[in-house]
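Sequence and predicted structure are below.
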Amino acid sequence: MTSFLALHHTGTPLLLPNAWDHASAAALTAQGFPAVGTSSLAVAAGAGLPDGTAVTREETLRLTRQLGNRGFLLSVDAEGGFSDDPAKVAELAALLAAAGASGINLEDGRGDGTLTPAPVHAAKIAAVKAAVPHLFVNARTDTHWLNIRQDETAARLDTYSRAGADGVFVPGLSDPTAITTLVKSLDLPLNILYSPSGPSVAELGALGVQRVSLGSLLYRAALSAALDTAIAIRSGRSVTSSITTYTDVQDLSHGGHRT
């Protein structure tokens, strides 16, 4: 199997779809995606908890244990590591790796709309790399989502690179000129969050982006489709969209009781 790191250096961006359970991950890999990520929003929403508030550590571990070591590469969205203690974040990373994770996403954004101090986030990255050297650390900064100036983004990514990050992630960044400028300043793969209103995957690749994540988009699309279907049936309209069959879903799990 190609290593997760190698997927970032193929000449075309790694398109990383984000799953939320075994069936969604299995369906994506059946379509030829060599790696999938998890979505912290989906994990939190599935448990009835808020995203980005460091309360879904156990749910994240549980999902990783369900998806790990199943023949595809897995990157886990671990928010900010669920702690500001580097040792605790490293302990979590080791558990995720043991469960089959190939990568981890660590973000510096906080639930209160502020950023973790860069030295604190860098210490988490360094601790993870020391504890689990083979785990791909994707260091995310939320500067663009918080409308913080571009030079702060570059400074933080440089700090995270020096701490040992394997890749960097800037969600909310979609301006081609700003992406090009950032790529030129980096020695690591740049990860961009896909936006339906932003550049295509091919266009991002031409700008030098090496990884494109879908984040919570697929989960939100699935939820929207479920609502549209239920409302259509309630309103007496026919359901015309293509829907995966019961048998197809059963096949994703290789059997089970039919109901």
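Good, I have the coordinates.

going forward, measure contacts and count neighbours with C-alpha atoms only.
Fine.

what helix or strand is residue 152 on?
Per DSSP states H and E, residue 152 falls inside helix 150-162.

hmm, who's touching the next helix or strand after that helix?
Downstream of helix 150-162, the next assigned helix or strand under DSSP H and E is strand 167-169. Residues outside strand 167-169 that contact it (Cα atoms under 8 Å, 6 or more residues apart in numbering) are 136-141, 157, 160-161, 188-193.

Show me those that map onto strands.
Counting by DSSP state E, the contacts of strand 167-169 place 136, 137, 138, 139, 140, 190, 191, 192, 193 in strands.

picking that back up, narrow the contacts of strand 167-169 to just the buried residues.
Neighbour counting by 16 or more other Cα atoms under 10 Å classes 136-141, 157, 160-161, 188-193 among the contacts of strand 167-169 as buried.

residue ranges for the helices of the stretch 101-250 of the chain, please.
Counting by DSSP state H, counting those that start in this stretch, the stretch 101-250 of the chain has these helices, from start to end: 118-131, 150-162, 176-184, 201-206, 217-234, 246-252.

and those, which is most packed in?
Each of the helices of the stretch 101-250 of the chain was scored by mean neighbour count; the highest is helix 118-131, a mean of 21, by mean count of other Cα atoms under 10 Å.

Surely residue 99 is in contact with residue 63?
No: Residue 99 is beyond contact range of residue 63, at 9.5 Å (criterion: Cα atoms under 8 Å).

Skipping adjacent residues, who's closest to residue 53 in space?
residue 111 (5.0 Å; Cα to Cα, 6 or more residues apart in numbering).

The one you found: neighbouring residues, count only.
Counted with other Cα atoms under 10 Å, the neighbours of residue 111 add up to 13.

likewise residue 21?
Residue 21, neighbours per other Cα under 10 Å, totals 17.

got another, please set it beside the one above:
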Amino acid sequence: MTTPDPMTTPAPMTTPAPPTAFAALHHRPGRPLLLPNAWDHASAAALAAAGHPAIGTTSLGVAAAAGLPDGAAATRAETVRLARRLGRDDYLLSVDAESGFSDDPAEVAALAVELAGFGAVGINLEDGRPDGTLAPVELHAAKVAAVKAAVPELFVNARTDTYWCGHDEPEPETVRRLDAYRRAGADGVFVPGLSEPAAIAELVGGLSVPLNVLWTPTGPSLAELAGLGVARVSTGGLLYRAALAAAVATAAAVASGGPVGPLPGYAEVQALSGS
């Protein structure tokens, strides 16, 4: 399949969409958007009830809950089903769509149209592949361009996995890829695995679009990331992994006679269904 080269091919002539409420959350200097990532309706509703104006989905959580591998284009149906349910609620929804579940930009654009129709205001698209390699930069840029041409108002967060795929020199390759994705129309860029403060600050200084990083227990705090100029901080699969750990710990406490709680009550959890 031949895809356009974003470095030589002019961007599609589309009328820029007006700024959205979700986009505005990425342009608050010193106040990065903390985007918690949910894996089902109850987790999203609980996070929204706690005061988060925007909720993302986690591909890891969605895949693991369904007994499927993450990042292998195996969860398109589950992702669409969850977006259909979550998009009806009041918070702003951004969907982690892995690599778009296809290497055909037109199919990725069709998915974006479907998600936006359910109420999603953002989509996350990654260039990492299941075998640990990176998709050709031209291909991923073509996906970004196709989505923006089809749904101009959808906030496209273009992710590069240069720090996760064992690239020999992640810094220059990261810059090259992010520039291509920006030229293709990405509204923001995401570099999971980037946690060294000096590298974050240098990258922010050279970007004209908001930078999203993944929060890690060993990395900078939210306040430190704010000081570095980061615009969005995602939790990724962290909350799902924490929920698994809490479930195992609670079962162990019951077995040993240890204390359990405090926990939400049955009625409180039932209320999260929204029915």
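Good, I have the coordinates. Remember, predicted model here, so these are calculated numbers, not experimental data.

Let me see the TM-score of these two.
TM-score of the superposed chains, computed with TM-score structural alignment, normalised by the length of the first structure, equals 0.96; 253 aligned residues with a Cα RMSD of 1.0 Å.

Residue 193 of the second structure matches what in the first structure?
Counting by TM-score structural alignment, residue 193 of the second structure lines up with residue 172 in the first structure.

and that match, how far is that from residue 141 of the first structure?
Per Cα to Cα, to the nearest Å, residue 172 of the first structure is found 10 Å from residue 141 of the first structure.

Same question for residue 106 of the first structure.
From residue 106 of the first structure across to residue 141 of the first structure, the span is 9 Å (Cα to Cα).

One more: residue 21 of the first structure?
Per Cα to Cα, residue 21 of the first structure is found 26 Å from residue 141 of the first structure.

for the equivalent of residue 181 of the first structure over in the second structure, what are its contacts?
Under the alignment (TM-score structural alignment), residue 181 of the first structure maps onto residue 202 of the second structure. With contacts defined as Cα under 8 Å, 6+ apart, residue 202 of the second structure has no neighbours.

Please apply the same query to the one 5 residues further on.
Taking Cα under 8 Å, 6+ apart as the definition of contact, residue 207 of the second structure has no neighbours.

Please apply the same query to residue 150 of the second structure.
Taking Cα under 8 Å, 6+ apart, we find residue 150 of the second structure in contact with 109, 110, 112, 113.

Which residue in the first structure occupies the aligned position of the first one?
The alignment partner of residue 109 of the second structure in the first structure, by TM-score structural alignment, is residue 90.

With the second structure overlaid, how far apart is the helix or strand encompassing that match on average?
Using DSSP H and E, residue 90 of the first structure sits in helix 86-98. Comparison of helix 86-98 of the first structure with the second structure after fitting gives an average deviation of 0.3 Å (mean Cα distance after the TM-score superposition for the first structure).

same for that helix, what does it pack against?
Judged by 3 or more Cα pairs under 8 Å, 6 or more residues apart in numbering; DSSP states H and E, helix 86-98 of the first structure is in contact with helix 57-67, helix 118-131.

re earlier: what spatial separation is found between the residue nearest to residue 53 of the first structure and residue 168 of the first structure?
The gap separating residue 111 of the first structure from residue 168 of the first structure is 20 Å, by Cα to Cα.

picking up where we left off before, ok, and the most crowded of the contacts of residue 150 of the second structure?
Greatest neighbour count in the contacts of residue 150 of the second structure, by other Cα under 10 Å, goes to residue 112: 27 neighbours.

hang on, isn't that residue packed against residue 151?
Yes: counting by Cα under 8 Å, residue 112 of the second structure touches residue 151, with 7.1 Å between them.

Quick one: closest of the helices of the stretch 101-250 of the first structure to residue 39 of the first structure.
helix 217-234 (8.2 Å; Cα to Cα).

Please name the spatially closest residue to residue 65 of the second structure (chain neighbours excluded).
Per Cα to Cα, 6+ apart, closest to residue 65 of the second structure is residue 39, 7.8 Å.

give me the element the residue mapped onto residue 46 of the second structure from the first structure is part of.
Aligned counterpart of residue 46 of the second structure in the first structure: residue 27 (TM-score structural alignment). Here residue 27 of the first structure, judged by DSSP H and E, is contained in helix 22-30.

what packs against that helix?
Helix 22-30 of the first structure sits against strand 18-19, strand 35-38, helix 57-67, helix 246-252, with contacts defined as 3+ Cα pairs under 8 Å, 6+ apart.

Average offset of the longest one relative to the second structure?
By mean Cα distance after the TM-score superposition for the first structure, the fitted helix 57-67 of the first structure averages 0.4 Å away from its aligned residues in the second structure.

Without its sequence neighbours, what residue ends up closest to residue 230 of the second structure?
Ranked by Cα to Cα, 6+ apart and with sequence neighbours excluded, the top spatial neighbour of residue 230 of the second structure is residue 211, at 5.5 Å.

Identify the residues contacting the one you found.
Going by Cα under 8 Å, 6+ apart, residue 211 of the second structure touches 188, 189, 190, 191, 204, 230, 231, 232.

Check residue 237 of the second structure too.
Taking Cα under 8 Å, 6+ apart, we find residue 237 of the second structure in contact with 37, 58, 59, 60, 61.

Just tell me what it corresponds to in the first structure.
Aligning on TM-score structural alignment places residue 237 of the second structure opposite residue 216 in the first structure.

and what of residue 161 of the second structure?
The alignment partner of residue 161 of the second structure in the first structure, by TM-score structural alignment, is residue 142.

In contact with the closest residue to its match other than its chain neighbours, which residues are there?
For residue 142 of the first structure, ignoring the flanking residues on the chain, the nearest one in space by Cα to Cα, 6+ apart is residue 109 at 5.3 Å. Residues in contact with residue 109 of the first structure (Cα under 8 Å, 6+ apart) are 52, 80, 115, 116, 141, 142, 143.

Write a PyMOL command that selects only the buried members of those.
Listed next is the PyMOL selection for buried residues among those, using 16+ other Cα under 10 Å:
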select buried, resi 52+80+115+116+141+142+143
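
Identify, from the contacts of residue 109 of the first structure, the entry nearest to residue 231 of the first structure.
residue 52 (30.4 Å).

Assumed the closest one was part of a helix.
No: checked against DSSP: H, G, I helix; E, B strand; the rest coil, residue 52 of the first structure lies outside a helix; its state is coil.

hmm, back to that, what are the neighbouring residues in contact with the match of residue 161 of the second structure?
Counted by Cα under 8 Å, 6+ apart, residue 142 of the first structure has contacts 107, 108, 109, 115, 170, 171, 172.
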